[in-house]
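K.L.:
Give me coordinates for this.
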Amino acid sequence: MLVEERYRRIRALLKAHGTVSVDHMTEALGVSRETIRRDLVELDTAGEIRRVHGGAMFVESELPISVRAGIRVKEKRALARGALGHIGSGQTLFIDAGTTTAILADALASLSGLHIVTNSVAVANELAGERAAKSGGHAVHLLGGAFNASVGATYGGAAIAEVHRFHADIALLSPVGVDAVHGATSFVQEEAEMADAMSRNAKQTLILADYSKIGVRSRVVSCPVERISAIVTNSRAAKSADAQALAEAVRAIEYV
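P.N.:
Below you'll find the predicted structure:
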């Protein structure tokens, strides 16, 4: 069994039962206790589960953005490089808030002539900063609205109303998960509403999802499958059943 398939099944067991013993997971997956323990260490380190004595438990809430910023950084940088191949000078881009899109902003700072519309303070700051200016600069519009300090982003009716004033070439979104049935999903409704508005007002929607998000369904749909133009994910996910299902449901998947 491929490692990503084991991770998917472990997540599913924990989501269904809350807390599951190592013995139960060993029997359900048909692998050794040592394999399960290694998988749990990896998933715990990534912040997706919590190990407890004799097993593991499902994480009920999304990790703080300060913690998520330090997880799978190498993989997120690869996604950012992959996204650059879809972006051309002079385009208008919607970019939502998140640790992946913050890394994307760092990559975009080396380009010039883009019009950026974002609800993320980190994205706006990076793309309006000195490094971007040295490359020719971008026009950056930070959406107004209710400010969420824990995420460093604006949300709510005022911010969404502003989104509808723009027509973007591409919406670049980084959800909590993406699967073949529900599309892109988010943990928090206000984040899902922002991503939905951006997607609806863009010609194309590009989903940036590292390998751990493939096949994952969170609480609220932020962009249904039919509106996803392409998904950029890590090559580590290529052989998983979830990625294969997504390849049949969306227009394109790019592995980086």
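K.L.:
When you work out contacts or count neighbours from here on, use the C-alpha atoms and nothing else.
P.N.:
OK.
K.L.:
if I look at the nearest residue to Ser235 once chain neighbours are set aside, how far off is Gln244?
P.N.:
Spatial nearest neighbour of Ser235, chain neighbours left out: Tyr255 (4.7 Å); criterion: CA to CA, 6 or more residues apart in numbering. In this structure, Tyr255 and Gln244 are separated by 12 Å, where distance is defined by CA to CA, to the nearest Å.
K.L.:
which residues do the two both contact?
P.N.:
Taking CA atoms under 8 Å, 6 or more residues apart in numbering as the contact rule, the neighbours common to Tyr255 and Gln244 are Ala238.
K.L.:
The residue nearest to Ser235 and Ala243 touch, don't they?
P.N.:
No. Tyr255 is beyond contact range of Ala243, at 10.1 Å (criterion: CA atoms under 8 Å).
K.L.:
Next, the structure of the following sequence, for comparison with the previous one:
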Amino acid sequence: MKWCYNKRKRGDFMLPDERFRRILEIIRKKQSVTVQELVKQIGISESTVRRDLAALDKKGLLHKVHGGATSIDAGFGAEETVAKKSLKNVDEKRRIAQYCAEIIRPDDFIYLDAGTTTEMMIDFLTEKKASYVTNGIMHAKKLMDYGFRVYLIGGELRAVTEAVVGEEALESLRKYNFTKGFFGINGISKKSGFTTPDVNEALVKKTALSQCLDAYILADASKFGRISAVCVAGLDQAVIVTGKLKEPSFLKYTAIKEVSE
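P.N.:
Coordinates of the predicted model:
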């Protein structure tokens, strides 16, 4: 006689509400979590974790992403400073920045959005005949120091991102027609598109993107599956340049360029 052993873990026998409570408690503390982390911490099987995450996502209590989940608050409200962002995912950002710098041509009129990855692009730029417009204070200074022709749009300076925003910035952008635009972003979601926490910065991104013949979103892996407070554009309105794409289903929504090692 063959005996069949059920591989369910002890936690699988917990009531669903108790499992949900534990999962949400962990995600509130960590902001994001993988399936395997939940398996270990709660003592439930992988299949149960995936079912529970799907149920909680449907209830709007978390965001289910490839291989795990993020807090519903991840990316909303407060934003990290440029100094903190510049220390994260540096190698991937550098590869993305180099690829984008290499596709600029002599006759290009470029919009360079404020952001840590777009700033890294400047280190790889070689095309001196192109012209550059930016709302990034540090971007403008760096471009000038490297000998590029640069235009800084006017407006209000937002300290946390060192970006120029406001109605004056929007009016300036509406006068331009860019051949290519390169943008930073906080969240990329199938449901909400490209998102960012601040409404004024979102308006600048949205306006600049609408003035571009070709638009590129520079995004490391941490941006996928995240949703911030304000929508900038739908996924089909820009090409995403990233490292190794972990969730191929995003390819159904827009063109994506993977820049692997």
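K.L.:
Quick check: nearest residue in space to the aligned partner of Leu157 of structure 2 in structure 1, chain neighbours excluded?
P.N.:
Under the alignment defined by TM-score structural alignment, Leu157 of structure 2 is paired with Phe147 of structure 1. Spatial nearest neighbour of Phe147 of structure 1, excluding adjacent residues (CA to CA, 6+ apart): Thr154 at 4.4 Å.
K.L.:
my read: Val232 of structure 1 touches Ile253, true?
P.N.:
Yes. The criterion here is CA under 8 Å, and Val232 of structure 1 meets it with Ile253 at 6.0 Å.
K.L.:
just so I have it, where are all the helices in structure 2?
P.N.:
Across structure 2, reading from the start of the chain, the helices by DSSP state H fall at 16-30, 35-38, 46-58, 82-85, 90-102, 116-124, 137-145, 167-173, 199-210.
K.L.:
quick one: which of the ones you listed is nearest Gly181 of structure 2?
P.N.:
helix 199-210 (6.7 Å; CA to CA).
K.L.:
so that closest one matches what in structure 1?
P.N.:
Mapped onto structure 1 with TM-score structural alignment as the criterion, helix 199-210 of structure 2 occupies residues 189-200.
K.L.:
mean shift of the matching stretch relative to structure 2?
P.N.:
Once the two models are superposed, stretch 189-200 of structure 1 sits on average 0.8 Å from its counterpart in structure 2 (mean CA distance after the TM-score superposition for structure 1).
K.L.:
Could you give me the buried positions within that stretch?
P.N.:
If you call a residue buried by 16 or more other CA atoms under 10 Å, then stretch 189-200 of structure 1 has these buried ones: 190-200.
K.L.:
Leaving out sequence neighbours, find the closest residue to Phe224 of structure 2.
P.N.:
With CA to CA, 6+ apart as the measure, Ile188 is the residue that lies nearest to Phe224 of structure 2, at 4.8 Å, once sequence neighbours are left out.
K.L.:
Show me what that neighbour lines up with in structure 1.
P.N.:
Under the alignment by TM-score structural alignment, Ile188 of structure 2 pairs with Val178 in structure 1.
K.L.:
same check, this time on Ala255 of structure 2
P.N.:
Checking TM-score structural alignment: Ala255 of structure 2 goes with Arg251.
K.L.:
Pretty sure its match sits against Ile228.
P.N.:
Yes. Using CA under 8 Å as the test, Arg251 of structure 1 is close enough to Ile228 to be in contact (7.4 Å).
K.L.:
Settle it for me: which of these two has more neighbours?
P.N.:
Set side by side, Arg251 of structure 1 and Ile228 give different neighbour counts by other CA atoms under 10 Å, the larger being at Ile228 (21 against 14).
K.L.:
Ala146 is in contact with the residue nearest to Phe147 of structure 1, correct?
P.N.:
Yes. Thr154 of structure 1 is in contact with Ala146 according to CA under 8 Å; the separation is 5.3 Å.
K.L.:
Which one's more surrounded, these two?
P.N.:
Taking Thr154 of structure 1 and Ala146 together and counting by other CA under 10 Å, Thr154 has the greater number of neighbours (26 against 13).
K.L.:
quick one: contacts for that one?
P.N.:
Taking CA under 8 Å, 6+ apart as the test, what Thr154 of structure 1 contacts is 119-120, 143-148.
K.L.:
Quick one: buried ones out of those?
P.N.:
119-120, 143-145, 147.
K.L.:
Do a quick rundown of the strands in the stretch 101-250 of structure 2.
P.N.:
Taking DSSP state E, counting those that start in this stretch as the criterion, the stretch 101-250 of structure 2 contains strands spanning 109-112, 131-134, 149-152, 156-158, 163-165, 178-183, 187-189, 193-196, 212-218, 230-233, 239-242.
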